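Colleague: this one's structure only:
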């Protein structure tokens, strides 16, 4: 639109005559991004002088169409058909999806797989992490169809991997995987690493680990700052407005001779949280110490540069609005992931601090869910809950409650689930976030505890087996008897002369296991 629409003389004349033009970087303003997420990017919104919306349009607007809209608003500035009154929603009073609603959402999930196109969703092709994760969960319980969907999708999605620099392109157009849009968002890289690493842990296909490492190689080389924090994205085009298909067909030397697409070097807490969590999963299945070091280095940078009083986190070094839910949520999830792979209780305490900050600052007045921003974007619009954020928060608070035993964690999950259990929210596209949150909220995680001194090689071996073979939804802890009891000491373990692993349910624990191979067999059996 910069190249074609906003450079058009007629468009410029109309805008200069009657409008104030504002461009918003949606990465920098999660509140505005979530407010208009249904309109994609670019989204075009026209307001009146009192901040009321007149027009909301999705995607590219060519010059003639844009000029027509601008003139029509000048002639009649009343809201058009694209602006509908906000519908009143009666939120669920229970955190549990009604059986009929759960059946409806499950049925919708089954319809959302494009068998011919090999991927969830139709039209644009991209790797939807939640849809794959839920299918992996179903596959672990013996669903062969969902396993085939996962395998077909992960194979096809490798067409979005850059064979030269590594990394994952944002999506493919044309309803197939062969027409990539070359932008590389950190969010997409984090989702790709975590999805392929999780699939490797489940299916042990070398291709999946190779794909995760491919994306990681790109993040190391292009999106990592000298301080160890992670940048936001790299542009799709070397020259703005000029499609780069020919450029991305070149080898490394020829690309660099022409130049490198711009990297957005903003450092946001939310994006770093996403990548830390992905690196934790990659470390869990690869045991690569440098990957863990990268995750910890980024986490410490976020603590040093984005911390807010009360345990939360800012988005950037200077937020125009905010604070935003997404930052404290993503960083809290990252801290919990770091605790799971290290057993370092400092990370668990920080995760609990982030959860408490969220509860204190983002609880929606309706009593259901949590809002994207603490503050209103403007006087005409109050902050609203966002579906994906609340699904992630329900899962975070629920899992955290098993680690801490703090009832406030469960209460946070419950409040988020009341929003998700609302019919209008639950049936929205796509279904996997709802199904994952519901599955975890209504069931305890697989509980594995390693008991042994941290320097003991036998204890380390057991812990690594549990890390690399455990499901995505698990409570994994390492208790060294020379240390204080676990934060949630709901189970008393026996004192043994050697390291051992225990696999527990809500009612009983296994006998102590000292052989890593036996532990692996029991984990796989328990997860099926």
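Modeller: Everything's here; your move. Bear in mind that the values here come from a model prediction, so they are computed numbers and not experimental data. Numbering: from 1, shown residues only.
Colleague: Could you use CA atoms for every contact and neighbour count after this?
Modeller: Fine.
Colleague: Enumerate every residue touching residue 362.
Modeller: Contact analysis of residue 362 by C-alpha atoms under 8 Å, 6 or more residues apart in numbering lists 325, 370-374.
Colleague: so which of those residues is the most crowded?
Modeller: Each of those was scored for neighbours by other C-alpha atoms under 10 Å, and residue 325 scores highest at 32 neighbours.
Colleague: From what I see, that one and residue 375 are in contact.
Modeller: No: between residue 325 and residue 375 there is no contact under C-alpha atoms under 8 Å: 10.7 Å.
Colleague: Do a quick rundown of the helices in the stretch 351-500 of the chain.
Modeller: Assigned by DSSP state H, counting those that start in this stretch, the stretch 351-500 of the chain shows helices spanning 387-404, 407-420, 423-426, 432-441, 457-469.
Colleague: ok, structure two:
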């Protein structure tokens, strides 16, 4: 930070923008002031998009944006705009699409040159200082000498971009789409170490959930085996924080050994969902333990005091990537008893000379990334006091910064994940974790005008986008199934109606990313690609299908079907690009509704629910009708109105596509009926 400089970013709440508030570059936030300045001064726009925990964003700032010479040149040539991609995923998506089209790849920091009316004519990612200086000079010369040609290029790019981003490709999906998608995904499966592709390897936990469900649907054991092997390999690898828990962003190598060290909330949420799904599929406690370890990290390190979840933790500390997480054997020996140190070095596979090499230079750092060896459950239990000593010592190091903004959509994912864990494990701790976030988001980010996207520095702001609605609906529906509090089901249904009203494409079907009238955008994208975060359309389709099954609302189900069909032609050709959408289609193809009628605190009711939850039936929903909620529940889910307890005992109604079996008061009979209905 240079205190003699202060630009307009000093008034922002985004940790990423505040990191650049004292650059000598005269940064503007995205908005009308910047665009008017560009028009009035007849300058092109330098658009830089990144996020607070991005390693190469930090590098480019140190090399270029803090440099007086570079800043002087940029201020002369451009109006410069900084965007936090997590605050404005719409802006990020539009210009990332441009970057990928123009360069064949993408990433952050993203660097895009625009005309004053926001049309792109150049795009790239990270540039070293010398390259950036040369690039700025070239743009200056073209803007002066070849303006007409450059504007013509930008017009063509903008028109093609608009057509691409707002398109639909309707079509019906083939009956075997689940099997076809799973087989297609398996073509890139890497069997030696698990995962897909070579390197870098991303967790892609949504894909692992899909493979387990595909195995259940098709009976192909190899699909489940691939998912389970990958989940085990990730837990044992360096991509998993063996001391503090939680998943790092991705592995730079094929063996899951060397991570890119940042930790993102959405990765934790999707990983919890995958490990919960694996536990339900196998009943193997390894997967439950891992899910709970990730939740422990989130609860300890990412939970905002009022209840929401913070966004991310940086890869860097003291300007060095990974420094916070790596260990020398000498440090381990100094902190532990001789026996403990021996156990730690063996369990975490350390080396006296270190196993971690600098990514850029390839030189050994002398430090170790900890990996977990294949040890027994008993050995793992004995390792815990050692791990806790290391964690306590690690907290005394300079910690990576945290991006403390609370994002509505990412919190929605974490609410869904913690709710699923709480219900599956019958663990109130995780249900309460989900409830705290849900109550916080509903109190702070839900207004009479709709959802807001961000809560930071004591205030909520930013118009809610499709992912805010879709992810939060998913979270609230999942929380209902964990708590059976009808208030969450009511909120989910109300938000679903708002989402359809505000984002639905009434001409071509599917959901736009932003509401109509959102300012300063070249297009209203309709995103379906499931990357590190599932797309808004994928989750909207899934959440509406889930909510339709919970409520029996045929309109919600029809909207979910129309969403899938709106992109059906593309899905049929490239199903692995949107496995979340295929998962939604799978749920729409048929599932089970179970209504338990009884007192919530009756041990017999609890036993009924416990038996129903021990069956792997990922397309089921469970509702609880009680004397105190029956009227409200009937208003939300009319099909429950005539269901009653038999002989004064807790009673289960097991239905398949709303056609119900005869009621039963036997928990074991209810489980048997569910297993039969799920086949």
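Modeller: It's in. Every value quoted in this text rests on a predicted model; they were computed, and no experiment measured them.
Colleague: Quick TM-score on the pair, please.
Modeller: After superposition, the two chains reach a TM-score (TM-score structural alignment, normalised by the length of the first structure) of 0.90; 524 aligned residues with a C-alpha RMSD of 2.9 Å.
Colleague: count of residues packed around residue 94 of the second structure?
Modeller: Each residue near residue 94 of the second structure was counted by other C-alpha under 10 Å, and the total is 18.
Colleague: residues contacting the equivalent of it over in the first structure?
Modeller: Alignment note: residue 94 of the second structure maps to residue 35 in the first structure; criterion TM-score structural alignment. Neighbour list for residue 35 of the first structure: residue 384 [criterion: C-alpha under 8 Å, 6+ apart].
Colleague: Flag every buried residue along stretch 154-172 of the first structure.
Modeller: Using 16 or more other C-alpha atoms under 10 Å as the test for burial, stretch 154-172 of the first structure gives 154, 156-163, 165-172.
Colleague: about what we covered before: would you mind putting the contacts of residue 362 of the first structure into TSV with distance to residue 402 of the first structure alongside?
Modeller: Formatted as TSV, these follow (distance: C-alpha to C-alpha, whole Å):
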residue	distance to residue 402 of the first structure
325	22
370	21
371	24
372	25
373	27
374	27
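Colleague: need the helices for the stretch 151-300 of the first structure, in chain order.
Modeller: Under DSSP H, counting those that start in this stretch, the stretch 151-300 of the first structure gives helices at 186-203, 206-222, 252-258, 269-286, 289-306.
Colleague: right, so the ones you listed: which one is the most enclosed?
Modeller: helix 269-286 (a mean of 27; mean count of other C-alpha atoms under 10 Å).
Colleague: list the helices and strands it packs on?
Modeller: With contacts taken as 3 or more C-alpha pairs under 8 Å, 6 or more residues apart in numbering; DSSP states H and E, helix 269-286 of the first structure sits against helix 186-203, helix 289-306, helix 325-342, helix 457-469.
Colleague: Map residue 367 of the first structure onto the second structure.
Modeller: Match for residue 367 of the first structure (TM-score structural alignment): residue 508.
Colleague: ugh, typo on my part, it should be residue 347 of the first structure
Modeller: In the second structure, residue 347 of the first structure lands on residue 488 (TM-score structural alignment).
Colleague: Please report the number of neighbouring residues for its match.
Modeller: Neighbourhood size, residue 488 of the second structure [other C-alpha under 10 Å]: 23.
Colleague: can you pull the buried residues of stretch 493-501 of the first structure?
Modeller: Those would be 499-501, for stretch 493-501 of the first structure by 16+ other C-alpha under 10 Å.
Colleague: Pull the number of nearby residues for residue 385 of the second structure.
Modeller: Applying other C-alpha under 10 Å, we find 11 residues neighbouring residue 385 of the second structure.
Colleague: SS state for it?
Modeller: Assigned with DSSP: H, G, I helix; E, B strand; the rest coil, residue 385 of the second structure falls in the helix class.
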